[in-house]
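Participant: Output the structure for:
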Amino acid sequence: MIKFFSVLCLVFMLSANALTAQNFSTHQVKKGETVHGIATQYGVSIADIYALNPDAKKELKANSILIIPISKANKPTVTIVKELQGFKEHKTSKKETLYSIAKQYDVTEDDIKKHNTFLYANTLKKGDKLQIPVFKITKEEPKAATKTYIVLPKEGKWRVAYKFGITVQELEALNPQMGETLQEGQQIYVPNITGDAVKNVDEKYSYYSVLPKEGFYRLKLKLGLDQQELEALNPELKETGLKEGMVLKIPFSNKMTEDSGVALSKTNLGNRIKNYETKHIAVMLPFRLNRVNFDSLPDIKNSIKKDPYLNASLDFYTGVLTAIDSLKSLGISLKVDVYDTNYQVSEVSKLINDNNFKELDAVIGPLTPDTFDKVASELLPYHVPVVSPIGTNLTLYENVFQSRPSDDLLKGKLIDYVKTDTLASNIVVISDAKNATVANELKQAFGSAKMVYSRKGKTGNDLNFLYAEDVRSVLKPGRNYVFLETQNEGFVSNVASVLSSLNNSSANELILVTTNFNAAFEGEQVSNDHLSKLQLHFATTTKSYDDITDGVFVKNYSKTYNTIPSKRAIKGFDLTMDVVLRLASSKDLYMSVKNAPLTEYVENKFAYKKKLLGGYYNDAIYIVKYSDLAIVEVK
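Facilitator: Just a heads-up that it's a prediction; the model follows:
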């Protein structure tokens, strides 16, 4: 009985769609066409067209698609095509007329006049010699305006609308019985276009459906893209303009998905491995082994101490090796080529010329900006992804993955965090002269913020201290966020001490924040007790692995190297795990951006977004705070 009911529903659905096909058609507007002409062509009224296509009232744009109510329309006539093949000569007799001659040769009077131009100014006379055109006549049946389409797996209305260059509303007008959501295998009607006219949905991008009354200005505010940028991704916009329901291709955004508004959840790629083919990656680091003295163990240790690049490279590489062991335990086959860049662009060029980098699945490194830029630009034509472990001010070529979030992103995320706190009653900004620019940015972000600057000496120089009264005068009862912007350890110590004394008042709750957590906040002069009492908040690219309950990495690392891992070693581990697991769970690193919006490992998390006409940058950061003399993530 249930099976019979399901079949019955399917038959009804297909019947409803068949009825729809008889009720509506589509027309792609050609340059120079008018609504009046189109209405005449289909035998419908202008009002009928406007009822289904309200945007046509404002402007009829070339290549836009109109819905035509063909239940009211006359069937478009067959098009007659005449191709000139040659001429016959005809000498007129006394009683012949232009009409009778045209009738005799099955042509029109205009056809005869066109090839005998003297007839435009003179009447036909006996003895006139005429050139009668001979045509090859063909008839072109009108092309069906719609065709059937079978819905593919996971295909929603916006995907189908985008493919066939219509709005969601126009798709619904063609298929009024198709329901709220599309089902795999469902038969619907779409414009009868084929080949290159059908657009592909590129998973490397996101897509946005234009809302009612949205113009380019509103889209600039919402998407951060101006008209020129939108037209570069959607060339048809130059012809059709914006329309309600139009689907636009935009740079990939984790927020612009069909489930927009839902918070991102972490993806455990270890449970999604589906590609067990051998992954081939390269690791490029500035070991500068040509400078190492290998004569004895003390000489080697001394070389490591003296060369910061070798020290950093070895730290990072130990994390890479630990990750390789972990990946093998997951059954992943991996081939890793390790190259010493010597911190020289010329060496990088030589390495690329002497080795086959074209077939690599990914490159991790180099660490330094110039050498990284050289590798990324050289491998761009081959679409080989190059992942930067530490760089931020990079040229984001299409193949670049910037794994470290930028300082501007950290600043923006912290400001957004403070703005979302509904209990905040007051914002105070404390800074020295060197950070006046940042202080002004904060003033713009928080219009009512109170500004406090370091005391000045007689020559106008910063004394890097202030008095309690300087701050007390700008506080308000309730929660006060106090931004401290400085790189001076003494100033941090002074401000933390002053704020701690003022925080004892039951009327005030002071929370210290900074957009730039630097070495000054960790200096010996600064009291961690004060920072904890003030709950110092800041944005960071990493969090402490002490917060991770699963300490397998730390145990394995300590067992192998007889020491706890440094932050560089942890970054080497986290980044290698992420790159290889993305390769093992997706078609390639580019597709993994869509398939795994957010991943997290020991201290680092990765949520890549694509820059318009550029590469990928990591948008994932942590908001952390001092609490009980420890740094913990703010949940």
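
Participant: rest of the way, CA atoms for contacts and neighbours
Facilitator: Fine.

Participant: separation between residue 492 and residue 537?
Facilitator: To residue 537, residue 492 is 14 Å away according to C-alpha to C-alpha, to the nearest Å.

Participant: which residues touch residue 323?
Facilitator: 572-574, 576-577 (C-alpha atoms under 8 Å, 6 or more residues apart in numbering).

Participant: Sequence B follows; please return its structure for comparison with A:
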Amino acid sequence: MKRIKFLLVILLMCTINLVAQQKKYVSYTVKKGENMKSIAKDYKISTRDLLKLNPDIGRKPRPNTVIIVPNKNYGKNVTEGNEIDNYFYIVQPKETLFGISKKFNISIDALKKANPELEYGLKIGMQLKIPSTTENNVNDAANFILHTVVKDDTVYNLTKKYEVTESDLFELNPSLSEGLKLGMILKIKPINTSEILEDEVLTETGLFIENLNLEKTLNIAIMLPYELNKYVDSIPESTLLKGNSIFNIATDFHMGAEMAIDSLKRKGVIINVRYFDTQNSNYKLQTIVDRNDFSNTDVVIGPLFYNKAYWLSKNINVPIIAPLYSKDQDGLSAANLIKSDSNSPNFLEEKLLDYMKKNYKGENIIVINDGDEASQSKLWRIVNKIKSFDSIQNVSVIKSNKGFIDNEKFIEKLEEDSNNWVLLISEEIVTTAAAVNNLKATIEEYNIQLFASSKGRNFDNIENSFLGQLNFVFPTTDFIIIEDVNVKSFYNNFRAKNYTYPSKYAIRGFDITYDTLVRLASDESLEGGLKAGKSSRISGTFNYNKKLFGSFENNGVYIVQYNKELNPVIINE
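Facilitator: Reported below is the predicted structural model:
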């Protein structure tokens, strides 16, 4: 614990130094009587954008809290001698040219022209020169309401939603003359006219809004198998990352949870936490229950695996958070058990079909299957659900033969004058490759969009450029937007503490712990907090529903689409 706290202090100092060097943002000490809304007004940005800059700070920070604010002098009085320093950017892990160009509102061609070394590819740590013509654009986030274009957006709808004119929208966004594109970031109007609208938009979308009670003390317990270093029969090896022992998963989850707890403590939330080593043993769990009093515990996060979490829910009357998905959870429920991960194949399938049904407008639907006997029940279940869509015309089914798909038969099913939706129902690598190859050969002549109920390992060898051309759509319960400032901050903080980037389990530990505790701190009870709307964290999304006589279940899901710029974007609200 001492080591963790020491690393956090070092991390905070490094973060502040980094911000100071970039000079776009500076630190600010909150004064008595100030809140985020009044500070945002002073710096001429929206409260929402200020909260995004300070994800660990609530709307009413305590006096002497240090926050990050836009540098009022950024871009002003820049001399020829220091202009170059202000417009160099260090490439971060997993960044793309498209993401960087979007960040600074410039074209990829302009970036390549300013940085000839990009001819050999983009590399982590590379220092890029950002053309100085973007000086007036880098502060867009601080000066304008911004909107990221999603599916079904139209210029008309945007003008009505934000109460602006088309001429103003086109004047602020000249690229609109080429049409709306998924993932495009639009400037809507100056920030200082939108304080009321901002709160209205948040309310309408049903988002969870932090309203931390800093007088409330949270008493929590975290139960993980810290000492176990071997697999157990009840947990399929396929559910674990290659090379990871349960011990490594538990410790990664712990480090993520610790970061979440420390983040909330810096906001002023009072948290008492107890850690228990379950050793992944029912006997050990029984010992923990017998020797400890949980009557004043607000929530237990863990045990790590579902069968142990279910056992615990039957033996103590405390809300239990089950952190990881297990196929066992579909048949095991309890009133005090919260299923935080619903990453089941049936759940993802249901959410994809809901999306397709909602957006169906007479498209020609083709379903591709590997012909394997084990997948036939799933195939016809999905086909029958699709046939229930309103105004459905036809659903064609094509089965591969040992991975081979007859190109002529495939083309026969396509329609030249319609949009063709191709749904892949297979996890087989050969069938997936054959399907994509057939689609590649016809993409110039037909309007085609590819769907799948998950983006599994069968897509690992498929180039993103092809997926972008096919406008590939899939559902997922976890999705990371690398360009997001909060994501970058988390990655940098984790690396500073642990000298490595976080695993999926470390991110899971942060997401679940932060989301659970912030809901608990924002309501009188955890149940009330769970009902308070949907939220998105570093990777996960949370939207809880209470089953009748059963558990709370997380129904949060992202529908993701690859666009032609090869940038995956979230297209559901």
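
Participant: who has more neighbours, residue 492 and residue 537 of structure 1?
Facilitator: residue 537 (28 against 25; other C-alpha atoms under 10 Å).

Participant: What residue in structure 2 is paired with the more buried one?
Facilitator: By TM-score structural alignment, residue 537 of structure 1 lines up with residue 473 in structure 2.

Participant: Identify the residue spatially nearest to that match, adjacent ones excluded.
Facilitator: residue 561 (4.4 Å; C-alpha to C-alpha, 6 or more residues apart in numbering).

Participant: Looking for the alignment partner of that neighbour in structure 1.
Facilitator: Under TM-score structural alignment, residue 561 of structure 2 pairs with residue 625 in structure 1.

Participant: Quick check: which element contains that match?
Facilitator: strand 622-627 (DSSP states H and E).

Participant: do residue 554 of structure 1 as well
Facilitator: helix 552-561.

Participant: which part of structure 2 lines up with that helix?
Facilitator: By TM-score structural alignment, helix 552-561 of structure 1 lines up with residues 489-498 in structure 2.

Participant: Just give me the mean distance for the matching stretch relative to structure 1.
Facilitator: In this overlay with structure 1, the average offset of stretch 489-498 of structure 2 from its partner residues is 1.9 Å by mean C-alpha distance after the TM-score superposition for structure 1.

Participant: Buried residues in that stretch, which are they?
Facilitator: 490-494, 496-497 (16 or more other C-alpha atoms under 10 Å).

Participant: and which of the residues you listed is nearest residue 47 of structure 2?
Facilitator: Ranked by distance to residue 47 of structure 2 (C-alpha to C-alpha), the buried residues of stretch 489-498 of structure 2 are led by residue 490 at 21.4 Å.

Participant: ok, back up a step: of the contacts of residue 323 of structure 1, keep whichever come out buried.
Facilitator: If we count by 16+ other C-alpha under 10 Å, those have these buried: 572-574, 576-577.

Participant: tally of neighbours for residue 171 of structure 2?
Facilitator: 13.

Participant: Name the surrounding residues that touch the strand holding residue 625 of structure 1.
Facilitator: 414, 531-543, 631-634.

Participant: From the residues you listed, which land in strands?
Facilitator: Those of those mapping onto strands are 537-540, 631-633, per DSSP state E.

Participant: Can I get the residues you listed in CSV including distance to residue 387 of structure 1?
Facilitator: Formatted as CSV, these follow (distance: C-alpha to C-alpha, whole Å):
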residue, distance to residue 387 of structure 1
537, 29
538, 26
539, 22
540, 20
631, 28
632, 28
633, 26
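
Participant: Buried members of those residues into ChimeraX, please.
Facilitator: Buried subset of these, written as a ChimeraX selection, criterion 16+ other C-alpha under 10 Å:
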select :537,538,539,540,631,632,633
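
Participant: out of the ones in strands among the contacts of strand 622-627 of structure 1, who's nearest residue 305 of structure 1?
Facilitator: The closest of those, once distances to residue 305 of structure 1 are taken by C-alpha to C-alpha, is residue 540, at 27.7 Å.

Participant: How about that closest one, nearest residue that isn't a chain neighbour?
Facilitator: residue 622 (5.4 Å).

Participant: Contacts only, for residue 298 of structure 2.
Facilitator: Counting by C-alpha under 8 Å, 6+ apart, residue 298 of structure 2 has contacts 218-220, 318-319, 526.

Participant: neighbouring contacts of stretch 479-491 of structure 1?
Facilitator: For stretch 479-491 of structure 1, using C-alpha under 8 Å, 6+ apart, the contacting residues are 418, 423-432, 434-435, 438-439, 464-465, 492, 508-516, 518-521, 523, 525-526.

Participant: residues in structure 2 aligned with that stretch?
Facilitator: So stretch 479-491 of structure 1 sits over residues 419-431 in structure 2, by TM-score structural alignment.
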